[in-house]
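1. A predicted structure for the sequence below; I have some questions about it.
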Amino acid sequence: MPVQEPPEEAVDRPFGSENRARLLGQYFSEHPEVTAQNAWEHAYRLLMWIDRTTGLAHCYESDKSQAGRPWYARSLAFHSWLSEALGVAAGQLGEEIDVLFRNVTHDLAAGVAVRLQRNRDRVASQRQPYEGQGIPLPNEDPRLDDIILESLSGYLAEPPPPEVLRGLTERIQIYVGQENKRKNLVGEGFEDTVAALLTRVPGISDRYDIRVRTMLQNLPGFHPHQGKAKPKEVDVSLVNRATGHRTLVSCKWSVRADREEQFGNDFNAYVRANATGEPFGYVLVTNEFDPARLAAACDSTAGNTLLFTDVVHVNPDGARAVYSAPAVAGPIAKGMTRALQHADSGRLSSLELWLAKLAGGS
C-alpha cells in the first residue's frame, strides 16, 4: 500500500486517535471488501508484526520465544501457518503485515524531521556558550559508531565523515526507538480495528449502534458515574437498534495476568451500574496464544454463570497451528488440551463466526 504524505496533525500526534482513524480509512479505501470471512486477514495485515529478535511473526512474549526455547518452535509454526493462510512466501510475510504501525512510524519519522528542523537554530543558540568544550552533539553515540565502523571496516575504503556517521546513528536510534512505541499503538489500535471491521461487515451496522472507547455512563441503561473511583470506559460497545440489548466488548490483543483479574472487576462494576436490570453481553476479543490464559478466559465465571458471553480469538486456526508444534509434557500441554477443547466446542469462537452471528442478528 503506498504511503501518503501525512497531514500536519499526523506529524504532531502520529499515535493519536485521529491519525489512526485516517490510516485505517486509507487502508480500507484500498481494501474495500470486508466480510466476516476475511476480517481476521485485515486484522493481521493491520496489526500483526515481525519480532525483530526472532525474525518471526509475533505470537508470544519475545523473551520466551528466542531460538532454542519451546515458544520459538511454536512461533515457527505460526509464521508458517500465517504465511500460507495469507498466500505469501514465508520470507516475505513482513511486507504484508504491520501496516498500521509502519504507516504510523512513517508519520513519526516525518514528525522527528520537522522538529529537528524547527529546533536547529534554538539548539545552536543553546550550545553556543559551551562551544569548544567538546560536549557531544545530540544523538552522538561513540559506542554505536565503533560497532558500525568495526563491522564495515573491511568494506570501506575510508571512514565516513563524522556528520554522515552521526546521521546514520540517528536513523538507527529512531528505528530502534520506534519499536518501543508499539505498545502505544496495539492497545487502542486493536480497538479501532475491531470497530472498523464491525462497521464494515455487511449487516452489522444496520442492526447495531457501534461505539469505541465510550464511558459506561454514556451508554443506555447505565447509571451516571458516582464516587471517587475512575469512571469505566468500554473498549467497544454495541447497542441493538431494535431491542436495545447492550454488548460490552473488551478488546485485548494479549491477556496479561493483571488483566485476568481486571475482567472480573470490570464486570462487577458494569453490574452495579446497570440501571435497567436488563441483561447485557460481555465479550472478550483477543489475539492471545497462551493456552492457559485462553482456557481461563473461557472458564471464568461470575457467580454461577460464565463471565464472558463470548470469547473470540482473531483466528483459532492460528492457535491450532501453534499448538501443533512439537509436543511437550507438563502444564503447558494441559493448557493446550483445554484451549483446544474450548475451540472444538465453540466456547472459544473465531472473529469470523462472531461477526457472522452479529450480521445475522444474533
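-> The structure has been received and is ready for your questions. Residues are numbered from 1 along each chain as shown.
2. C-alpha only now, for contacts and for neighbours.
-> Fine.
3. what sits against Pro291?
-> Ile332, Gly335, Met336, Arg338, Ala339 (CA atoms under 8 Å, 6 or more residues apart in numbering).
4. repeat that with 6 Å
-> Contacts for Pro291 (CA atoms under 6 Å, 6 or more residues apart in numbering) come out as Gly335, Met336, Ala339.
5. next up, a structure to set beside the first:
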Amino acid sequence: MALRPDIWPSTELKLVWFDKLLTTVENPLPNFNNICTALELLSFLLTILKKETILTSFKPLQRGIAACMTCPNTKVIRGVHSLLSRLMSFFPTEPVTSNVASKYEELECLYACVSKVVYEGLTNYEKASTGSPSQLFSTLMILKAACMHNHCYIDRLITTFMKVLHKMAREHLVPTSPESSPVASELMILSLDLVKNRVGVMSLEMRKSFIGQILVGLIEKTTDAKVMKAITKMVEDWVKTKTPIAINQSPSIREKAILLVKLMQHVEKRFPDEQELNAQFLELVNYIYRDESLSGTELTSKLESAFLSGLRCNQPTIRHKFVEVFENSIPRRMFDRLLYITCTQNCEAMGHFIPTDRNKLSVLYYCKPIPLLVN
C-alpha cells in the first residue's frame, strides 16, 4: 500500500533484482517457490503503479519474464500467465498488420518473445510424431494471455493453430500418450475457447474442418462430459449472439443446426446420468423455441426430438418450461387439440416417450370451454 502514488508519490522502484531472480529458472535446480512469489509480487505492483512507472520499471525485467515462459513447472507458467494478462490489459498487443510487437519500446522485446514462444510451441507440437498435453501447456497459457484483451491476436497463427487443434482432437479421442486425460481435456477446452470467436477469419476449408470434423467428431466420440459441456456452451454462445460483429465471427444458421442436431443425438444417449449437461442442452433448446427471431428457422425445424425430450425431462423446472412453450404453441380450442393428438403429433419423434391417454388428456385439459347453444 505504501507504494501507491497517492501515498508515496516520489517513490522510485529498483526492480532489477527481480530479473536476476527470474532468470534463475534456467538453472539446473531453480527455486520455483521464490520465482512464483516474484511473479505474484510483480502482478500486484501492476495494480498500484502508474502506467509510465510500469513501463520504466518493467523494461529491465523482460529477459527474466521471457525465460519463465518456457519453464516446465505449471505453477510458474500460471504465474507468468497472470502477469502477462494483467500487463496486456494496460498495454495490449498490436494488430496483425502492425510491424512491431508493441508500440511501447519498453515492452517490444517481451511481446516479440511472446509471439516467438507461441509460434514455436504450436509448430513443434504440430510437427512432432506424437504429442503430449504438457508440451502445449505453456504455449496455450501464454497465447491465452495474449488473446484476453486482443481476440484478433490468434488470427496471425490461425492456420497453424487449426492444425494443432485437429491433432489435439485426434489425441483426445485416441490417446497415444499415457498422460492423464484431465490435463488433455482442459487444454482441448482452452483451445476451443480461444478459437470460438474467430470462425469468420477461417478459410472455407478450415471452417468445414472445424465444424464438420473437429466439433462433430468430438460430439460423436468424446467420453468426457466436460468437453461436451464446453462444446454445448460454445454453441449456446453462438445461438444467443446478437451483435453484428459477433454474428460475423460465428457459424451460419446451417452450421449451428448441424451441431445442435449432433448434440440432440448424443447428449442424452451417451450421457444419460449427466444431469447438468442434459439440463444445459435442454435450456438451450428451450431458448431457441422461445426466441421469436429464431422461429421458423432451420434450428426449430430440426430440434423436435430435443423439444419432446424436454417435455419428459425428469427435472421439474426444465420440464415446466417446455410445457409452457408447448401450451402456448397449440390453440386452446377443442377441435385444434384433438387434431393435434390424432394427426399432427409425430409419435416417431417421441422415441421411448409413449403418448399415453393421460398425456393426451393433459393436452385437452387446458381447452377453452365450448359454449352451449340454448334454444
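-> Yep, that arrived. Just so it is clear, the model here is predicted, and its values are computed rather than measured.
6. TM value for the aligned chains?
-> The TM-score (TM-score structural alignment, normalised by the length of structure 1) is 0.28; 158 aligned residues with a CA RMSD of 6.4 Å.
7. hang on, the earlier thing: adding distance to Thr305 of structure 1 and secondary structure, write the contacts of Pro291 of structure 1 out as JSON lines.
-> Formatted as JSON lines, these follow (distance: CA to CA, whole Å; DSSP: H, G, I helix; E, B strand; the rest coil):
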{"residue": "Gly335", "distance to Thr305 of structure 1": "22", "secondary structure": "helix"}
{"residue": "Met336", "distance to Thr305 of structure 1": "23", "secondary structure": "helix"}
{"residue": "Ala339", "distance to Thr305 of structure 1": "19", "secondary structure": "helix"}
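8. can you pick the most crowded of those residues?
-> Scoring the contacts of Pro291 of structure 1 on neighbours with other CA atoms under 10 Å, the highest-scoring entry is Ala339 at 29 neighbours.
9. on that earlier part again, from the contacts of Pro291 of structure 1, which is closest to Ala302 of structure 1?
-> Checking the contacts of Pro291 of structure 1 against Ala302 of structure 1 with CA to CA, the nearest one is Ala339 at 19.8 Å.
10. OK, contacts around the closest one?
-> Ala339 of structure 1 makes contact with Pro291, Ala295, according to CA under 6 Å, 6+ apart.
11. gap between it and Val194 of structure 1?
-> Relative to Val194 of structure 1, Ala339 of structure 1 is positioned 23 Å away (CA to CA, to the nearest Å).
12. near the nearest residue to Cys251 of structure 1 once chain neighbours are set aside, how many other residues are there?
-> In space, and not counting its chain neighbours, Cys251 of structure 1 is closest to Val285: 4.9 Å by CA to CA, 6 or more residues apart in numbering. Using other CA under 10 Å, Val285 of structure 1 is surrounded by 24 other residues.
13. and for Phe161 of structure 2?
-> Neighbourhood size, Phe161 of structure 2 [other CA under 10 Å]: 21.
14. check the one 5 residues further on too.
-> Other residues within reach of His166 of structure 2, judged by other CA under 10 Å, total 17.
15. what of the one 5 residues further on?
-> The tally of other residues near Glu171 of structure 2 (other CA under 10 Å) stands at 19.
16. try Ser301 of structure 2
-> Close neighbours of Ser301 of structure 2, defined as other CA under 10 Å, add up to 12.
17. related to what we said a few turns ago, which of the contacts of Pro291 of structure 1 sits closest to Arg272 of structure 1?
-> Ala339 (30.9 Å).
18. strands of the stretch 151-300 of structure 1, start to end?
-> For the stretch 151-300 of structure 1, strands defined by DSSP state E, counting those that start in this stretch occupy the ranges 208-215, 233-240, 246-252, 281-286.
19. ok but Asp146 of structure 1 is inside a helix, no?
-> Yes. Counting by DSSP: H, G, I helix; E, B strand; the rest coil, Asp146 of structure 1 is part of a helix.
20. quick one: His313 of structure 1 and Asp146 of structure 1, what's the gap?
-> Separation of His313 of structure 1 from Asp146 of structure 1 (CA to CA): 46 Å.
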